[in-house]
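Colleague: The following block contains a protein sequence and its predicted model.
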Amino acid sequence: MTPLDDLRGALREIAGQEWLDEADATWSQAERRPTTAVAFIGPYDTGKTTLIRRLLVEEGLPVPGHLAVGALPTTDRRTEVAAGDLVFIDFPGLGTGRGDQEQETWQALGAYDAVVFVVHPGLLDSADLERLLGLVDGSAFSPHRPRPPADGALLLVIGRADLMRDPCHSPAGFRAAADGKAAELAEALRSRGAGDAVPPVHTVVADHSGMVGDRPGARPDSYAFFPDAPDAHREVDGIDGLRAALRSLAPRRAELRARACTRFWEQLGTAALLRADQQLKDLAAESDAADAERDRLDGLAHRLDGLDQRATGNLRAGVTDALASVARSVPLDSDEEAVTAQLLAALRTPVDVWLASHIERLRRLLAEAQAVAPTPESGSPADALGPVTDALRTTPGLQGLVPPHLVQGLLKGAGPALSQAADFAFRHRYKVGPEVVSTAIGHPTGRQYMTQLLDGEEKLNEAIDSLETLKWLKRGAAALQVLGTVGGGLLQRRQEKQAAEARARLRDTLLERTDDVVRDILNGTEDAPGWSDAITRAHAALAACAPPSPDHFEARRTALSGTVERLQRALGAGDAPV
């Protein structure tokens, strides 16, 4: 595998196959050019287009109409012009404020065989000098392994030189000024580290005072500016020297094309390294954002658990109070239908209040979870949480929360206690008075009842003896009244005690079912899922919103760093990657 293969593989991993395909198409087009391609670049208003027009006229070639000149920038896109054994590419001027256009210019230079960099007589500012230095030492294409251009493949031209001094007034003075300006440019580059790599600088007057401009039908003598000596301008305008330098490039097409290939792919590699560096920074920022989002979602999940625990506790407290209230207030002789109605009535208010309060809290928590930017891997949290909030829009009725089988189960468990309570209530309907005592003496059932009332046969016999004694004393009526009063009080107290015990057993029986009631309310039914289902789906929705794990980002960082190392090795291997 060649260094170029490594470089292309790394480019594919960093920038993608589409980007590599575009690069292949660009180089394939450049490689098929049958002539040496020379790019003309530089700041706008330096006379690049005028210079190309003059060179074409000097070669006796037609000047295309699109090569217009003017005081304002007139070249807004790259144009190619055939020039015999050469092809000239006129680039839009630098410094026009079109950042995208300038970036495209610098990125495209690597595919051309030679470059003519045209500057203004006022020379360049610091930024332009640094860019030019990048062309001189090769760092503009490959800062990791700068390769200066081949000899003669970079031509520096000071255009519109007649602006610094009119050559018509003093040709010798003009040439001296021109040579001084060229030396000044070369020294500026050397002072910035170019050393001996500075190429010769051509100072030219392509169209003195713009006397030809873009007038059609121009001939070589149209550019003469000494009226009495038609060819004298050639000794001072510098065009012949530049033409000779350009003509020397034509037979070197294969050599220059090979260097261009190296330069082109290394320039792409450098761009890919910059892109990879930005990708690593973006990846670090994305990882940090994922950590923050993961912490946020963990916090929401913890709050969701807390809300669930509080909701369950509050529901249990409400159900407990409701069941205890029914046990205290239900008539002990009530039938199942009446108890069912009282149970539902007692549960409705606390369950409705509980449900409205906690569902609103759940909605607010889910709304907070939805207020987050989508992540590439998981999509929008709203997509995951939306169904949960939609399911909570309609509060289910109590019948859905307290299904019939639950009430039936409550009554089934409370049946014995209700039966005992009903029996005591039945007894309590009898009037307590003397007739009870008198009946108890002779009636077997009454005797048994009175025995229970007085806690034993012995006490009953004592009461009867006392009654007989009182009768003997003819005070029977008074005795009956006394015994009836005493017996009635005893009976009432016993019935009250037994009724309280019956209610306590009823309360205990109902409260034993509290957990069942709470569980069934939380679970709901198949047709109307309850609170627990909403909590489960909310947890699942939060999990679906979770960003990738730290291991995911570390794997991406490791892979990208490995690709960068491969690319750096490919850019630094051998004399050229081809």
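Modeller: Received the coordinates, thanks. All values reported here derive from a predicted model rather than from experimental measurement.
Colleague: going forward, measure contacts and count neighbours with C-alpha atoms only.
Modeller: Will do.
Colleague: surely L67 meets R53?
Modeller: Yes. Because the distance of 7.2 Å satisfies C-alpha atoms under 8 Å, L67 is recorded as touching R53.
Colleague: Quick one: name whatever helix or strand follows the helix or strand G241 falls within.
Modeller: Following DSSP states H and E, one finds G241 within helix 239-247. Sequence-wise, the next helix or strand downstream of helix 239-247 (DSSP H and E) is helix 253-329.
Colleague: Can you tell me the centre-most residue of the chain?
Modeller: A centroid search over the chain (C-alpha atoms, centre = their mean) returns T375, at 3.2 Å, as the residue closest to the centre.
Colleague: how far away is that one from L242?
Modeller: As for T375, its distance to L242 is 58 Å (criterion: C-alpha to C-alpha, to the nearest Å).
Colleague: Below is structure B, check it against A:
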Amino acid sequence: MSETSHITESLWAHLATFPATREAVLEHLNRWNAFAATDVLRVIIFGVYDAGKSSLLKRLLVEAGVPVPSWLTVSARRETFEALEIEAGNLIFVDSPGLKGGNDRHDDISRKALQLADAYLWVMPPQLVTSGQAEILGFLKGDFFHCKLPHEAVVGATIAVIGRMDEAGVDPPDSPEGYRSIVATKTAEFEAMLRKAGIEGGLVGPLCVAADPYQSVGNLPDPELGLYDPGREWDGIDALQTALGRLGGDFLRLRAWAGLRFVAAVAKELAGELAEHRSAMDLQAERFVREEERYRLFRKRLSVLIAQAEKDLQRRVEEALLSITRIGSEDTGKAIDRLEKAMKQGIDQWSAFSVAELTGLAQEFELELHEHPLEIDLSAIGDVSDGRIGTSPSMWQKDGLNKLRSCVFGFGPVLKESFHAYVGASIGMSVKTASDRLQKLEGLEGDALTAAIKKLFRTTERMEEASKYVRWSELAAVLGPIAAQLAGLGMDLVADLMTAQEAAERKRRRDELIGELAELSAKIVDQANSIFKVICDDLDAPLTEQMELALCKRMHLLEQRKKIDLFLIELNNRLDQMSARRKTAGA
């Protein structure tokens, strides 16, 4: 195997290793294998649309005794819109639309035709390359296929032709010397153009030809060979036919270069797509960073909300207790009433305000889920990982805020009632039902316990959640009779104040009762805050989930990006083997 073939095989082997694009690579490889199976050289005729390509192909077919196809027309306008081919001898000629014709479809046809060919017949008018010079020279340098492709892989397979030389300004029969002079001038201009572009060696030509001297044949459908005889001595066709004839003797080298050019073009196309996709992945990863931070801020706001709610409840209860510290023997009953009303009103107002704040935060969260779903768009290339990351919505996303709405959005003035509504939404049964079912589990063990849990609660997790809510409900019960408890203590206080004990004893008892009230109030504050936090935790859980999901998806993208990077690094390493030859050729 030649060095060129070894590099080609190495590139195909690596290109096929990338999972997301393997199918496309195999399609390209199948195209190449079908091409390589032929034993006839494929020659692409290209150049600007008015260079005389059609006239030249027509002349070559007539010279080879091949009938001129109906699609081959000669015109000063653009007539070639497809890559049409015809076989003549040991060559297949392909008439292409040309490079950078201004039509995306035509350019794509030309690109595909030029990528898969053994040799090139580059035709230009007497003015040489007056437009699209950068594209033409880029093609000859190999950049059209890949920037690391050596020049010789293209110029070594190219025959350059300056056509329509009968229109160059000198009539050859009248001034043979003048014609030879203008041919020399055009040749020198052409060679200077290539040297300036850094393209040297290997290219055949330029051959100056006049395929249809004086346009005597034009669009005649099936011209006789003799019609071209008037210009045969100077039209340059013999030299061109000789150059074309030599291609067959160089079949193996040309076919090897064709394989390298094609795989290099595939590598360039794939690398470009992956680079674009990598940039898109970077943008998505940056978005997930912002989303992660957004949900982290949501959680911070929730923590602040909980802390503020705790302080607010403490303040309201302390304000209610201030009334009892000023109780005197003459207004004890009124003080007790004020305490009862102040305590109930304070807790109700705290409940309404705190849950209104929680409701607002929950609504913002729901809107965020709707407007900024955490999705990864890999449609352009697919997933390059071994397994896809889960992108199905969480339970919170599926249910929205239905569970929280059932208690928070209609939160009444009494926290205990709201807690019971929350429990019903969370476990699908009332606290009493949960308590009754938990009692039925008492004394059971082993399989009997497992079966009972499945029957009564469906899952162990739901049973444990129900148990937690029952315990909270028992603690929350203190909120119902709070006024009665305080009133009872107040009546004890009244009785003590009405005794004949000394003032010091009355003060001691007074302080003792106030301490008991403070202790009970602290317990009420703790229980109320705990119940409120249970509800807040149910919002914190999906916030945490979304934050972690954003991080997970960002890491997933970075992992895929790393795989793309590693693939491209190895691809470049293998392409450098071509580049080494290019540098050697340019030295």
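Modeller: Perfect, I can see it now. The model shown is predicted, which means the values in this text are computed figures rather than measured ones.
Colleague: Give me the TM-score for this pair.
Modeller: In this superposition the chains share a TM-score of 0.71, using TM-score structural alignment, normalised by the length of the first structure; 498 aligned residues with a C-alpha RMSD of 4.4 Å.
Colleague: coming back round to it: counting neighbours, go ahead and name the busier of L67 and R53 of the first structure.
Modeller: The residue with more neighbours, out of L67 of the first structure and R53, is R53; 24 against 17, by other C-alpha atoms under 10 Å.
Colleague: who's in contact with the nearest residue to the more buried one once chain neighbours are set aside?
Modeller: Counting by C-alpha to C-alpha, 6 or more residues apart in numbering, R53 of the first structure lies nearest to V63, which is 6.2 Å off, once chain neighbours are set aside. V63 of the first structure makes contact with 53, 56-57, 216, according to C-alpha atoms under 8 Å, 6 or more residues apart in numbering.
Colleague: Quick one: the strands in the stretch 401-550 of the second structure, in order.
Modeller: Counting by DSSP state E, counting those that start in this stretch, no segments of the stretch 401-550 of the second structure form strands.
Colleague: for G102 of the second structure, helix, strand, or coil?
Modeller: In three-state terms, and counting by DSSP: H, G, I helix; E, B strand; the rest coil, G102 of the second structure is coil.
Colleague: Can you find the partner of it in the first structure?
Modeller: Under the alignment (TM-score structural alignment), G102 of the second structure pairs with G97 of the first structure.
Colleague: Name the secondary structure element that contains the residue nearest to R53 of the first structure.
Modeller: Applying DSSP H and E as the criterion places V63 of the first structure outside every helix and strand.
Colleague: do the same with V161 of the second structure
Modeller: V161 of the second structure is part of strand 158-162, with elements assigned from DSSP H and E.
Colleague: Now find how far off-centre that strand is within its chain.
Modeller: Its chain's C-alpha centre lies 44 Å from the corresponding centre of strand 158-162 of the second structure when counted by C-alpha atoms, centre = their mean, to the nearest Å.
Colleague: and what of stretch 336-347 of the second structure?
Modeller: Centre-to-centre, stretch 336-347 of the second structure and its host chain are 60 Å apart (C-alpha atoms, centre = their mean).
Colleague: Pull out the buried residues from it.
Modeller: The neighbour-count check on stretch 336-347 of the second structure (16 or more other C-alpha atoms under 10 Å) flags 336-340, 342-347 as buried.
Colleague: quick one, helices of the stretch 451-578 of the first structure?
Modeller: 457-472, 476-512, 514-523, 531-545, 550-572 (DSSP state H, counting those that start in this stretch).
Colleague: The shortest one packs against which elements?
Modeller: Packed against helix 514-523 of the first structure, as judged by 3 or more C-alpha pairs under 8 Å, 6 or more residues apart in numbering; DSSP states H and E, are the following elements: helix 253-329, helix 398-401, helix 404-428, helix 531-545.
Colleague: and the angle from it to helix 476-512?
Modeller: Put simply, helix 514-523 of the first structure runs at 40 degrees to helix 476-512, going by axes from the mean of the first three to the mean of the last three C-alpha atoms, to 10 degrees.
Colleague: got the buried residues for helix 514-523 of the first structure?
Modeller: For helix 514-523 of the first structure, burial by neighbour count (16+ other C-alpha under 10 Å) applies to 514, 517-523.
Colleague: Taking the residues you listed, tell me the two that lie furthest apart.
Modeller: Spatially, the most separated pair among these is T514 and N523, at 14.1 Å (C-alpha to C-alpha).
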